[in-house]
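A.B. asks: sequence first, predicted coordinates after that:
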Amino acid sequence: MQLQRIFAMPFAKVYPLYVQKAEKKKRTKDEVDRVIRWLTGYDQAGLEKQIEHNTDFETFFGQAPAFHPNASLIKGLVCGVRVEDVQDPLMQKIRYLDKLVDELAKGKAMDKILRSDPGRPGGD
């Protein structure tokens, strides 16, 4: 099944592509990391550990300390599919992350990407 292949893919294999996509648009690795930390609840050391251990997507999201409650506010298209309509919970989390990196690469303001209250600095 196609979904199982994606779930078994190492996060470390896709992570550099997220960074590359952002950097091509003058965003930074630190901003990519911030978006990932916001979504998953990992701290920087935890994120780096997951990358170092070549953790697959299923484990990466399964071990996420605290999936952000505002993730459900992430809406829009990724690869022609509305992220809010994705039925499989793990695939939806992967698509949420894809969408956040897309928004970062498109130059969207960080407070908007992190679905934060404008009065709350940082949002994470």
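C.D. replies: Looks like it came in fine.
A.B. asks: use CA for all of it now, contacts and neighbours both
C.D. replies: Fine.
A.B. asks: how much space separates the residue most central in space within the chain from L39?
C.D. replies: Central residue check for the chain by Cα atoms, centre = their mean: the C-alpha nearest the mean position is that of L97, 2.5 Å away. The gap separating L97 from L39 is 7 Å, by Cα to Cα, to the nearest Å.
A.B. asks: this is the other structure I want to compare:
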Amino acid sequence: MTKHNIYKMSVASVYPLYVNKSERKGRTKTEVDEILRWLTGYSQEELEIELEKQTDFETFFANAPQMNPLRSLIKGVVCGVRVEDIEEPTMKEIRYLDKLIDELAKGKAMDKILRK
């Protein structure tokens, strides 16, 4: 099976889009970073290093220090696909991130986004 093109895209190339989407809706880069740290277990410094290194999505998620076990509580539709129905692990992680950024941009409280 061929891998999806997004797997080889750098997280850094999409990161500004996440930030812009959030800022257009009155949210902050700090909140985007908090979501990324919550999901992956990277520290802020480690996250910045991965962005600087232009790490691709596949490697970013594969090398994440501690994927948050609460991410399985993320439900809903992203790009017309139910997140909970995605079987391919890397694509599921990417869509979890997309869903969290969507929730941020829609004004959801951080406690709810981070499943507290």
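C.D. replies: Structure's in. What do you need? Keep in mind it's a predicted model, so treat the numbers as computed, not measured.
A.B. asks: just give the TM-score of the two.
C.D. replies: Once the chains are laid over each other, their TM-score by TM-score structural alignment, normalised by the length of the second structure reads 0.97; 116 aligned residues with a Cα RMSD of 1.0 Å.
A.B. asks: which residues are in contact with both of L97 and L39 of the first structure?
C.D. replies: Applying Cα atoms under 8 Å, 6 or more residues apart in numbering, one finds that no residue jointly contacts L97 of the first structure and L39.
A.B. asks: please enumerate the strands of the second structure.
C.D. replies: Ranges of strands in the second structure, per DSSP state E, are 77-78, 81-82.
A.B. asks: could you dump those to CSV with distance to L17 of the second structure and mean neighbour count?
C.D. replies: Formatted as CSV, the strands of the second structure follow (distance: least, Cα to Cα, whole Å; neighbours: other Cα atoms under 10 Å):
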stretch, distance to L17 of the second structure, mean neighbour count
strand 77-78, 16, 15
strand 81-82, 20, 12
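A.B. asks: could those go into TSV alongside distance to R27 of the second structure?
C.D. replies: Shown next, in TSV, are these (distance: least, Cα to Cα, whole Å):
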stretch	distance to R27 of the second structure
strand 77-78	20
strand 81-82	25
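A.B. asks: out of those, nearest to K108 of the second structure?
C.D. replies: Nearest of these to K108 of the second structure, taken as Cα to Cα: strand 77-78 at 15.6 Å.
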